[in-house]
Each structure stands twice: as structure tokens, then as C-alpha cells.
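Colleague: here's a sequence, model it:
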Amino acid sequence: MLDAFARYLDLQRGLSAHTVRAYRSDLGDLLSFLGVGAGDDEPVGPALGTLDLPDLRAWLAAMSAAGAARTTLARRAAACRTFSNWAHRNKLLKSDVAARLRSPRADARLPSVLTPEQAAALLDAAADVVAEAGATAGDDADAYAARALARRDRAILEVLYATGMRVSELCSLDLGDVDASRRTMRVLGKGDKERTVPYGAPAAAALQDWQDAREVVAAPDAGTALFLGARGHRIGPRAVRDIVHRATARAGVPDLGPHGLRHSAATHVLSGGADLRSVQELLGHSSLATTQRYTHVSAERLRAVYAQAFPRA
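Modeller: Predicted structure coming up:
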């Protein structure tokens, strides 16, 4: 049943692999709560036959008491509703028991973001590392690889900040997704939704610098991946997170991950005067309500807009 549910999420709903894994894990946890273990020989039918809304609420309450975050509870409630609807349509449940299950209100606060000055310091520090690597003596293979990886790290930071894309989207980029002449990238987001995002001159220069050095670290079967790991194959999200954490420590700015750069980019674009719809398209949000979380612009920006728009200001 878990496999069938996962196939439904993947093939019919088009959810990301990460979401499919999370929902499948959530359902497995629910079954354990109901007393059905993953290795049990007994069928899950009897447990599902008695499943009702109080059971689901008790499951969420137990997790809340254990200290689960609101975002986790909200995701698990969403997984319950999705499963309940699917199971009812496939006659595994007599009714859609989770139709009235409400999600806990998610915490609307955003993680810490960099100031524009801190973002500039982060990217300048990455450029300094590239310059230092280029000045380092040594012409052996290890030295060439170190220089290439420094260029890769700088390009990754520039692209994450310039485009606000998710780390999974960055890792899935191919060489053909980059249109250098127009300074745009084709990005495949959640639900396999494709969008085109622009990037500026600094990111363009860093990208070209990395592409010129890419062959130094590329494995024979590297394929068309834009960004490569140290072993020459497509880079993974964990490696990108490590790169960002190391870069923030080196630059002396607040520690954050790739998603923190996404939050920073969205905040800075909005603070610069961009409209919500444009930022929604840039970030690939399906709902404008998600983008509205980034409207925590500075008091200075709010005063400037007020003074400009209000005649009696």
C-alpha cells in the first residue's frame, strides 16, 4: 500500500521525490501509531477500517507533545488528507476521514536573512578564494582541481543568490539549461513545473569561469550536469549546503544554508521595489500567499514608499 501511494504521488500528482519520500514516511509513522509495523504479516485493512478523525488528531497531538515543529505537523496533516482522499477513492477507506482535518497554523516567521552588505561580503569572499587559488603555486592535477572547485563554489553562490532557486533545482541544472546570451536559466521546479529565471552580470562571469574549468574535474561519464562534485559527477544538495556553510564562515557573515540565500534574494528583490507577482514567478511559488511572507521589508523602505505615495506625507 505504501508503494502504491508513493507511485500515485509521483506519477499522478507529480510531486517532487523529496515530498514523495516525506509523505510515504509520514504514512508509515501513522500506521506505526495505529499499531501496524512495517514488518508485520497482518494486513493493514483492519487498522484502516477503524481509522477516524480522532485517531488522526491524536497522532498529531502526540507529535506536538514530543516537540515537533509546526511546519512538520502541517506537512503531516497534508499527507493525511492526501492519503485519505486516495484511499477512499481506491476503496481502502469507507469515507474520506481526513477531509475535515485542519493543519496547525504554520509559523509565518522566516529564517534569518543576510543584509545586502553581508551578501556582497559573502560573494566577494568567494571571489577572493578564486583569486588566491589562482595565485597558489603548483601545476599538478590536485592544484588544477582545487582551482576549478573554487570557481565552482563561487558560481554556485552567485547563482543561488542571483536567482533565488532551490538547492534541488540548482543540482538538477544541465549545461543546456543556461542561455548565456540572454542571461537566463531554464529551471525545473516542484511538480515538474518549468520556469525561466534571469541572472545578472556577476553570476554570468562566475558561471563562465566555472564552465571554462569544468573539464578539469569532470568524470568521463559526467554527462551534461552543470555543477559537479569533487568526484566529477552531478553535485548533490548536501555538498551544496556544505559549500554555503563554509563560505559564510569564511566571510564572517551569519551562518545559513542555500535556502537562506533564497530567502535573502527574495527579500532584497522586494525591498528594491519589485512587485509580488514578479517575485512569485522568479521563485516558482504556486501561491502568491507564499511569496507574501517576504514582505517584511525594512522600515526605511516602508517610509520611502509612504513618502512617495502619500501626498500629505
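Colleague: from here on, just use CA atoms for contacts and neighbour counts.
Modeller: Fine.
Colleague: so what's the residue count around residue 238?
Modeller: 10 (other C-alpha atoms under 10 Å).
Colleague: what about the strand or helix carrying it, distance to the chain center?
Modeller: If you go by DSSP states H and E, residue 238 is part of helix 237-251. In terms of C-alpha atoms, centre = their mean, to the nearest Å, the centre of helix 237-251 is found 15 Å from the chain centre.
Colleague: ok, the residue nearest the centre of the chain to residue 47 distance?
Modeller: Compute the mean C-alpha point of the chain, and by C-alpha atoms, centre = their mean the closest residue is residue 166, 3.7 Å away. Distance from residue 166 to residue 47, counting by C-alpha to C-alpha, to the nearest Å: 38 Å.
Colleague: ok, residue 168 next?
Modeller: From residue 168 to residue 47 the distance is 36 Å (C-alpha to C-alpha).
Colleague: cool, and residue 280?
Modeller: 42 Å.
Colleague: of the two, which one has the most company?
Modeller: Set residue 280 next to residue 47 and count neighbours by other C-alpha under 10 Å: residue 280 wins out with 18 against 13.
Colleague: show me the contacts for that one.
Modeller: Shown in contact with residue 280 (C-alpha atoms under 8 Å, 6 or more residues apart in numbering): 286-288, 291.
Colleague: in strands only, show me the residues you listed.
Modeller: With DSSP state E as the criterion, strands contain none of those.
Colleague: what about those, which are in helices?
Modeller: 288, 291 (DSSP state H).
Colleague: now the contacts of residue 280: which count as buried?
Modeller: The neighbour count (16 or more other C-alpha atoms under 10 Å) marks residue 291 as buried among the contacts of residue 280.
Colleague: including distance to residue 252, could the contacts of residue 280 go into JSON lines?
Modeller: Putting those into JSON lines (distance: C-alpha to C-alpha, whole Å) gives the following:
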{"residue": "286", "distance to residue 252": "35"}
{"residue": "287", "distance to residue 252": "35"}
{"residue": "288", "distance to residue 252": "34"}
{"residue": "291", "distance to residue 252": "29"}
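Colleague: got a list of contacts for the one helix or strand residue 88 maps to?
Modeller: For residue 88, the enclosing helix or strand under DSSP H and E is helix 70-89. For helix 70-89, the external contacting residues (C-alpha under 8 Å, 6+ apart) are 5, 23, 26-27, 56, 60, 63-64, 93-99, 101-107.
Colleague: any buried residues in that helix, and which?
Modeller: In helix 70-89, counting by 16+ other C-alpha under 10 Å, buried: 70, 72-87.
Colleague: cool, and stretch 203-222?
Modeller: For stretch 203-222, using 16+ other C-alpha under 10 Å, the buried residues are 203-204, 206-207, 209-211, 213-214, 216-219, 222.
Colleague: list just the nearest of those residues to residue 12.
Modeller: Checking those against residue 12 by C-alpha to C-alpha gives residue 222 as the nearest, at 30.5 Å.
Colleague: from the chain's centre, how far out does the helix or strand containing residue 304 sit?
Modeller: Element membership for residue 304, per DSSP H and E: helix 299-309. With C-alpha atoms, centre = their mean as the basis, helix 299-309 stands 32 Å off its chain's centre.
Colleague: one more, for comparison:
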Amino acid sequence: MSYELGKYIKNFIEHIEKNRNASPNTVIAYKNDLEAAALFFGKDKFVSEMTRSDIRSFMSSLSQNGLSPKSCGRHLASLRSFFRFLICEEIVNSNPARGVITPRSSKDLPRFISENDMKNLLDGAFRDDAIGIRDKAILELFYSTGARISEIASLNIDDIDMESEELRILGKGSKERIVPIGSAAKESLSKWISSRSKMIRHFERALFVNARDGKKLSVRGMRLVISEYLARVNPSAKNPHAIRHSFATHMLDHGADLRAVQELLGHSSLATTQKYTHVSIKRIKDLYRGAHPRA
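Modeller: Prediction:
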């Protein structure tokens, strides 16, 4: 990586942290994407010399290394944003990433867990201690709200209003939303809040804490917890995001309004939520073909 490119990447990261109110995960993604590009371009490449051909070569190398079209598209979007910043700073005159075609993502439907498997998961056996109570509360809250794993991990104890059965979530772009808590999740949370003090060794605002030191349970730690439980009921959908997909799919299957689901998920665009209608329609077609005598 050239010193010049490294310096401009650092300036760009500082810019999005201060002016775009970007989440920590977004900042890390931008930093990783741009540093990967900088390593590819080497020590002797100046930003003013970069061309569309250079960007295409980088994208080609990502594809050859096995990155998915979606991941390649994210790298390209990061480069476009980076060069827009450099143009605003009057460091370059044009954006070489602008005319590069974004790789087409495959239109795979979101993986989700069946309602029966979710019931088996949530009604299944948990450890008979504070850790088991915590784990059940995490899973119940995850399925009850459809929140992102980073949103659940960042919850504080005062984000819950048990009386109103509401949860305050800070989503992408620091956008706040209020979502309802189901009765099963409320019951599990009540038990966890009563047991939480057994894990805490000092003052801690985080709702979910780890058993090792009583501090906030990290996203990585929560991901490991959820993946372990998911593997018991559906090994093919052990990514924690499958619970969020399941929440949306099951809501739509039971007649929920698409815009209401959009609000609950915290999607800024209705188009993002609409992918779940394809899952529901596919399920309806499968049921139809299996039940209709002339299907």
C-alpha cells in the first residue's frame, strides 16, 4: 500500500465516522474493502493515476479469488464512495469506479427456518442456569423482533420497557425505531433480568453479558451462541441472520402488511423487504403444487 493511498483512506474513514454517522460495522467494512484495494494496487500507485481499467482489474481479482458477486459489489461501492470523497476534497478530478459495472448478484431466496423448527428451537432444552436463561432470552427476543444481531448485541437494559412491551432499537445509520415485544420474549426477558445479576461483577448497562467477566456480550460471542442452537434444528440455516429472515417470512405468511414488516425490520427501502414476499409466494406455490389435483 502506498503512503499516499493509506493517508487518503484514513482521511475518508475519519470523514464517514464524523459526518455520516456510520455504524462501527459500516466503518470496518469500508476500511477493510479499501485496504484490500490498496494492497492490490501496490506501493507505486497514486490515486490521480487510477483508471477504470485499474478498478476492473481489481474487481476481476476479487472474482478469481472466489468472492461472491454481492461481496464484489460492496467493494466496488466502497471505491465509488472513496473517490467521491476525493473529488469533494479536490484531490482527483474524476471517479474511475463510476463506470465499472457492478457484478450481478444471484437471486437466491433468503434462508429461513420453518415455524415448526423455530418452535422446537425455542421450546427445546436449555441449560438450567443463568447462561441457559440468557440464551433463551436472546433467541426469543431475536425471533420476536426480527432485529439484526448487531442491534440485539448493542441493547442496554434501559432500552426495554416491560410495562409497554416495547423495545428501543438503534439501527443502521443510528436510526432509532420502537418495536413490540411478544409475550414469550417478555417472559424470557423477565427471567433473564432476574438472573442477570448473577453474571455481573460491576455496573454494566448492556442487556446481555458474558459469563466470563460479566461484561457486554459481543456480536461475535452472540453469533457463536445462536449458531450453536440453530445447528440443532437446521444445520443448513445456522447463520443467525436466518432468524431475521424467518421473522419476516412468518409474519408475511400470516398476513402481515408489507410496510409494517418494513418498519419492524428497519429497512429504509420497501424493495429490500419485498424479497421476503418471494419466499412466501414460493411457499404458496409449493403448497399448491402438492395439494391441487391438476397443478
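Colleague: report the angle between the next helix-or-strand element following the helix holding residue 88 of structure 1 and helix 237-251.
Modeller: Downstream of helix 70-89 of structure 1, the next assigned helix or strand under DSSP H and E is helix 116-135. Using axes from the mean of the first three to the mean of the last three C-alpha atoms, to 10 degrees, the inter-axis angle of helix 116-135 of structure 1 relative to helix 237-251 is 100 degrees.
Colleague: in the helix or strand that comes right after helix 116-135 of structure 1, what counts as buried?
Modeller: Beyond helix 116-135 of structure 1 on the C-terminal side, the first helix or strand identified by DSSP H and E is helix 141-163. Using 16+ other C-alpha under 10 Å as the test for burial, helix 141-163 of structure 1 gives 144-163.
Colleague: list the contacts of helix 141-163 of structure 1.
Modeller: 123, 126-127, 129-130, 133-134, 166-167, 170, 197-200, 202-203, 206-207, 209-210, 213-214, 216-217, 227, 230, 240, 243-244, 258, 261-262, 264-265, 282-283.
Colleague: ok, stretch 23-36 of structure 2 next?
Modeller: The list of residues contacting stretch 23-36 of structure 2 from outside it, by C-alpha under 8 Å, 6+ apart, reads 1, 6, 9, 13, 16-17, 74-75, 78-79, 172-174.
Colleague: which part of structure 1 lines up with that stretch?
Modeller: Under the alignment (TM-score structural alignment), stretch 23-36 of structure 2 falls on residues 16-29 in structure 1.
Colleague: cool, and stretch 151-167 of structure 2?
Modeller: Residue span in structure 1 matched to stretch 151-167 of structure 2, by TM-score structural alignment: 169-185.
Colleague: what is the distance between the matching stretch and the centre of its chain?
Modeller: 17 Å.
Colleague: how about stretch 189-206 of structure 1?
Modeller: Its chain's C-alpha centre and that of stretch 189-206 of structure 1 lie 14 Å apart, by C-alpha atoms, centre = their mean.
Colleague: now that stretch: buried residues?
Modeller: For stretch 189-206 of structure 1, burial by neighbour count (16+ other C-alpha under 10 Å) applies to 189-190, 196-197, 199, 203-204, 206.
Colleague: would you convert those residues into a markdown table that also reports secondary structure and distance to residue 273 of structure 1?
Modeller: A markdown table is the format used below for the buried residues of stretch 189-206 of structure 1 (DSSP: H, G, I helix; E, B strand; the rest coil; distance: C-alpha to C-alpha, whole Å):
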| residue | secondary structure | distance to residue 273 of structure 1 |
| --- | --- | --- |
| 189 | coil | 25 |
| 190 | helix | 26 |
| 196 | strand | 20 |
| 197 | strand | 18 |
| 199 | coil | 17 |
| 203 | helix | 21 |
| 204 | helix | 23 |
| 206 | helix | 26 |
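Colleague: of all those, which two lie farthest apart?
Modeller: Among those, 190 and 206 lie farthest apart (C-alpha to C-alpha), at 26.2 Å.
Colleague: trace residue 268 of structure 1 over to structure 2, please.
Modeller: Counting by TM-score structural alignment, residue 268 of structure 1 corresponds to residue 250 in structure 2.
Colleague: could you check the angle helix 219-233 makes with the strand or helix carrying its match?
Modeller: Per DSSP H and E: residue 250 of structure 2 is located in helix 241-253. With the same axes, to 10 degrees as the basis, helix 241-253 of structure 2 and helix 219-233 are set at 60 degrees to each other.
Colleague: superpose on structure 1 and give me the mean offset of helix 241-253 of structure 2.
Modeller: Its aligned residues in structure 1 lie a mean 0.8 Å from helix 241-253 of structure 2 after superposition (mean C-alpha distance after the TM-score superposition for structure 1).
Colleague: just stretch 70-79 of structure 2 next, same as before
Modeller: Looks like 0.7 Å for stretch 70-79 of structure 2 (mean C-alpha distance after the TM-score superposition for structure 1).
Colleague: can you tell me the closest non-neighbouring residue to the alignment partner in structure 1 of residue 263 of structure 2?
Modeller: Aligning on TM-score structural alignment places residue 263 of structure 2 opposite residue 281 in structure 1. In space, and not counting its chain neighbours, residue 281 of structure 1 is closest to residue 195: 7.7 Å by C-alpha to C-alpha, 6 or more residues apart in numbering.
Colleague: my guess is that neighbour is in a helix, correct?
Modeller: No: the assignment for residue 195 of structure 1 by DSSP: H, G, I helix; E, B strand; the rest coil gives strand, which leaves it out of any helix.
Colleague: that one contacts residue 284, correct?
Modeller: Yes: Residue 195 of structure 1 lies in contact with residue 284 (C-alpha atoms under 8 Å); the separation is 7.1 Å.
Colleague: what do the two both touch?
Modeller: residue 189.
Colleague: so what's the residue count around residue 215 of structure 2?
Modeller: Neighbour count for residue 215 of structure 2, taken as other C-alpha under 10 Å: 19.
Colleague: which residues touch it?
Modeller: 200, 204, 206, 209.
Colleague: measure it to residue 142 of structure 2 for me?
Modeller: From residue 215 of structure 2 across to residue 142 of structure 2, the span is 20 Å (C-alpha to C-alpha).
Colleague: same thing with residue 12 of structure 2?
Modeller: For residue 12 of structure 2, the distance to residue 142 of structure 2 - C-alpha to C-alpha - is 34 Å.
Colleague: ok, residue 8 of structure 2 next?
Modeller: Going from residue 8 of structure 2 to residue 142 of structure 2 by C-alpha to C-alpha gives 39 Å.
Colleague: next one: residue 92 of structure 2
Modeller: 45 Å.
Colleague: before we move on, back to that, what's the neighbour count on the closest residue in space to the match of residue 268 of structure 1 that isn't next to it in sequence?
Modeller: With sequence-adjacent residues excluded and distances taken as C-alpha to C-alpha, 6+ apart, residue 250 of structure 2 is closest to residue 115, at 7.2 Å. Look at residue 115 of structure 2: counted by other C-alpha under 10 Å, it has 13 neighbours.
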